[in-house]
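*Asks:* here is a sequence together with a model predicted from it:
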Amino acid sequence: MSGKKNKRIEKNKRVWGIDEKPADIKFPEYMITSEKIEDERVKALPDEVRVRIDELHSKSKTKPEEVIPELLRFIEKYPHVPLFYNYLSNAYLIAGNIPDAEKLIVECYNKFPEYLFAKVGYANVLLKKGEGSKVPDIFDDKSNLRDLYPEREVFHISEFVAFTDTLVRYFLFSGQIDRAIPMFENLCPSGEFGLNLNFTP
């Protein structure tokens, strides 16, 4: 009985609910933050465009049809910025336009194979088509963000969640349940969203 209690106490030490976690969480290999991380391509955009990006991202979740034309214009004007492809494919998905979303995801991956959300999006398209055996190549056989991006020490929470969720899907697809379960528990310990500090990919 005391053993179970100790395990529960120990688990509570390393798991935070979404409302309880601090802004930054440090893993042995890297840090996860809820602070915005902009790549150099976004930083180089005009200030008015960067302000509009946040507005479009927020609006795309509730009224995706209204932001699609503007995102298309941004892609035409700034074709070197993968963020716009990511936001547009998400808007298509939320609007229920799966064919255009998947076409754009593949295009984004072909143009920006180093971009994490392009990798994640393409991997999920392949998994949906039953072609999950190609997924390890997308991530260079890496299941740890720091191994995939050794030059980075900080990742946004959305990057961690998207990457981990995709790996869970892949491990389930490939029958590697023993690898899928621990990663899933990092996302949803005890049935609630949170982060497990014993993350060991």
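*Replies:* Yep, that arrived.

*Asks:* from here on, just use CA atoms for contacts and neighbour counts.
*Replies:* Noted.

*Asks:* now Asn186: how far from Phe112?
*Replies:* Per CA to CA, to the nearest Å, Asn186 is found 28 Å from Phe112.

*Asks:* more neighbours, these two?
*Replies:* Using other CA atoms under 10 Å as the criterion, Asn186 and Phe112 rank with Asn186 on top: 22 against 17.

*Asks:* which helix or which strand is home to that one?
*Replies:* helix 177-187 (DSSP states H and E).

*Asks:* next one: Ile25
*Replies:* Judged by DSSP H and E, Ile25 forms part of strand 24-26.

*Asks:* what's next to the helix or strand following that strand, contact-wise?
*Replies:* Using DSSP H and E, the helix or strand that follows strand 24-26 in sequence is strand 31-33. Residues outside strand 31-33 that contact it (CA atoms under 8 Å, 6 or more residues apart in numbering): Ala23, Asp24, Ile25, Lys26, Glu153, Val154, Phe155, His156, Ile157, Phe160.

*Asks:* next, count neighbours for the closest residue to the second one other than its chain neighbours.
*Replies:* For Asp24, ignoring the flanking residues on the chain, the nearest one in space by CA to CA, 6 or more residues apart in numbering is Thr33 at 4.4 Å. When neighbours are counted by other CA under 10 Å, Thr33 registers 19.

*Asks:* same deal with the one 4 residues further on?
*Replies:* By the other CA under 10 Å criterion, the neighbourhood of Ile37 contains 12 residues.

*Asks:* my guess is it meets Glu153, correct?
*Replies:* No. Assessed by CA atoms under 8 Å, Ile37 is found out of contact with Glu153, at 11.7 Å.

*Asks:* what residues are shared contacts of the two?
*Replies:* Counting by CA under 8 Å, 6+ apart, nothing touches both Ile37 and Glu153.

*Asks:* buried residues in the longest helix along the chain, which are they?
*Replies:* If you go by DSSP state H, the chain has its longest helix at helix 157-173. Of all the residues in helix 157-173, those buried under the rule 16 or more other CA atoms under 10 Å are 157, 159-160, 163-173.

*Asks:* kindly report the same for stretch 151-158.
*Replies:* Buried residues in stretch 151-158, counted by 16+ other CA under 10 Å: Val154, Phe155, His156, Ile157.

*Asks:* next up, a second structure to put side by side with the first:
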Amino acid sequence: MLHYPLTSYTISSDHELLDKENHISFEVRKILEGIQPDVLKGKSYLLKKLPRLIKQNPRVPVFKNLLATVHKERGEIEQAFKANRWLVKEHPNYLFGRLNLAVEYLDTAPEKIPGILGESMELQALYPNRKEFHIEEFIAFNQIAALYFLAINDLRQAEIRLEMMQSISPEHPKTNYLQERIQQFKLTDHSENQKIMQAHQAPKFNFPLQVQWLYEEDHDFPKNKIATILRLDRKPLIEDLKKVLQDSIIRFNYFIEEEDEIDFLLFPIHAIFFLEELEAEKALPEILEVLSQNEEYYEIIFGDFINEIVNSIIYSFGEHHLDQFFNFLKQPRIYTFSKSYISEAMLLLLKEKPNLREKVQAHYKSLLETFIEKKDDKTLVDQLAYGLIVSDIVELRMNALYPEIKKLYQLRLVDEDVCGTIEEVKKDIFSDPDQIQKDYSLPTASIYGKYEIWKKNYEDFLENEFKELEDEFGNLFDDDIFDDFEEDEDF
């Protein structure tokens, strides 16, 4: 029996785990083993035998699953779908029934799949009370999740699932199949149909009226509306806020085409503020998915306020989820400054919570070792990002990491324009520690304080921008500016 320890659950190859979950006795196991070869051949006698077995064993979902499989193998796709829908209705917690249903929608309506497999597309999130999963459950779930992400043109998330599958069962047929699909995807130009694949329909919310406020309000979010939202039932509210974040990704193209003023696509920031106030740590995967978006998303959604937002996220969720943030930094194809914002936020976290220093340093060590190990991975190597991260380590005076930093320099993986030569790095990292100067009030504020700070920052930004224009062009409201124009009666 094999066990693979993951962050929050274990993967086992022990079939007794599935038998226990699916009410399979020793006698039922013998029956299943006896008919399995004929199921894969679509033998017609099973269309009579399986209904009898289902009637005799109503608590065993596998027989219904096999009935759907037989129809599928015989090319009777509609009957297979009907059998599977019956399976899902009778056994809603049976994973393979859900996966079959997701497959049905892959080509026709992929936007329905998160409603079947969970908004975060994570196995543990779908079954939060389980601490152990069979390897076939793990492989099958992540294969379908990856195929879903390919269907919505999210290659990065699909590759993450493939990497997980390869780490557990690299030779599994489903792993090999997914690898081939991803290779085919890369050879196809998806730029033309990206707009088509993105959904235009808003999610269905538990609290549609209150959630709509997030789409309508700007930096000056009314306090009475904030209070009203916070009084809503916590669990369904968090579900809605997670959907808002996903909506900002799925319908991003739609929003920037439909909105007259794209400067005011602020609803993801509202959702993050509320999730922080609710201490909704289980929403971290959705938040990290937002932070993994490209430069255009960052500019339109976050603008110049991104540092404060990421600092706030790290302050709220960093202490107990350092592994997730540093795993994010190890992922390929992540926007350069997205990584730097997270790394820089660690300075503020350690200023506020210095007891975390040893843990943060251990994570940085693992991160640098990953950079060194994957020195030839062009999807990961980013000299500018590496330089910014090294600068943060130097500012934290984590001189125990100097050997790893030196190795990065020897491999020419660091942009010296960012953090200086290796001699300069050595001098600074071994010097007396300075007071960390990062001083943001936003992270430690309540949600009401966050909005006050955000509003003030935005007003200051507009004032400074206006002042710069006046410095360059003179008084923009000079009454004499119109003197050179002749009066026009038709004007």
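*Replies:* Thanks, I have it. Just so it is clear, the model here is predicted, and its values are computed rather than measured.

*Asks:* circling back to that earlier point, ok, the buried residues of stretch 151-158 of the first structure vs Ala95 of the first structure, which is closest?
*Replies:* Using CA to CA, Ile157 comes nearest to Ala95 of the first structure of these, at 24.3 Å.

*Asks:* alignment lookup: the closest one to the second structure.
*Replies:* Using TM-score structural alignment as the criterion, Ile157 of the first structure maps onto Ile135 of the second structure.

*Asks:* which residues touch that match?
*Replies:* Ile135 of the second structure touches Ile11, Ser12, Ser13, counting by CA under 8 Å, 6+ apart.

*Asks:* next, name the residue at the spatial heart of the second structure.
*Replies:* Glu289 (2.5 Å; CA atoms, centre = their mean).

*Asks:* so Asn311 of the second structure versus Tyr341 of the second structure, what's the distance?
*Replies:* Taking CA to CA, one finds Asn311 of the second structure at 8 Å from Tyr341 of the second structure.

*Asks:* more neighbours, these two?
*Replies:* Using other CA under 10 Å as the criterion, Asn311 of the second structure and Tyr341 rank with Asn311 on top: 26 against 21.

*Asks:* was I right to think that one contacts Leu350?
*Replies:* No. Applying CA under 8 Å as the test, Asn311 of the second structure and Leu350 come out as separate, 11.3 Å apart.

*Asks:* give me the contacts around stretch 157-171 of the second structure.
*Replies:* So stretch 157-171 of the second structure is contacted by 4, 138-139, 142-143, 145-150, 175-176, 178-179, 182 (CA under 8 Å, 6+ apart).

*Asks:* and the strands in the first structure, which stretches?
*Replies:* 15-17, 24-26, 31-33, 154-156, 194-196 (DSSP state E).

*Asks:* out of those strands, deepest packed?
*Replies:* Neighbour counts (mean count of other CA atoms under 10 Å) averaged over each of the strands of the first structure peak at strand 194-196, with a mean of 21.

*Asks:* any idea how far that strand is from the chain center?
*Replies:* Here the centre of strand 194-196 of the first structure is set off from its chain's centre by 15 Å, with CA atoms, centre = their mean, to the nearest Å.

*Asks:* elements contacting that strand?
*Replies:* For strand 194-196 of the first structure, the packing partners by 3 or more CA pairs under 8 Å, 6 or more residues apart in numbering; DSSP states H and E come out as strand 15-17, helix 177-187.

*Asks:* what sits up against the shortest one?
*Replies:* By CA under 8 Å, 6+ apart, the surrounding residues in contact with strand 15-17 of the first structure are Pro189, Glu192, Phe193, Gly194, Leu195, Asn196, Leu197.

*Asks:* ok, the fifth one - contacts?
*Replies:* Contact analysis of Leu195 of the first structure by CA under 8 Å, 6+ apart lists Val15, Trp16, Gly17, Ile18, Asn186, Leu187, Cys188, Pro189.

*Asks:* burial count for Asp147 of the first structure?
*Replies:* 14.

*Asks:* quick check: the aligned residue for it in the second structure?
*Replies:* Under the alignment defined by TM-score structural alignment, Asp147 of the first structure corresponds to Ala125 in the second structure.

*Asks:* now do the longest helix of the first structure against helix 177-187, angle only.
*Replies:* 160 degrees (axes from the mean of the first three to the mean of the last three CA atoms, to 10 degrees).

*Asks:* mean per-residue distance, helix 157-173 of the first structure versus the second structure.
*Replies:* Mean deviation of helix 157-173 of the first structure relative to the second structure after superposition (mean CA distance after the TM-score superposition for the first structure): 0.9 Å.

*Asks:* thought Gly387 of the second structure was touching Val418?
*Replies:* Yes. Gly387 of the second structure is in contact with Val418 according to CA under 8 Å; the separation is 5.5 Å.

*Asks:* which residues touch the residue mapped onto His3 of the second structure from the first structure?
*Replies:* Under the alignment (TM-score structural alignment), His3 of the second structure pairs with Asp24 in the first structure. Shown in contact with Asp24 of the first structure (CA under 8 Å, 6+ apart): Met31, Ile32, Thr33, Ser34.

*Asks:* from Lys26 of the first structure, how far out is the second one?
*Replies:* Spelled out, it's Ile32 of the first structure. 6 Å.

*Asks:* what does the third one give?
*Replies:* For Thr33 of the first structure, the distance to Lys26 of the first structure under the criterion CA to CA works out to 9 Å.

*Asks:* just Glu48 of the first structure next, same as before
*Replies:* 33 Å.

*Asks:* where do the helices sit along the first structure?
*Replies:* Using DSSP H, helices in the first structure cover 2-13, 40-43, 47-60, 64-77, 82-95, 98-111, 116-128, 135-138, 145-148, 157-173, 177-187.
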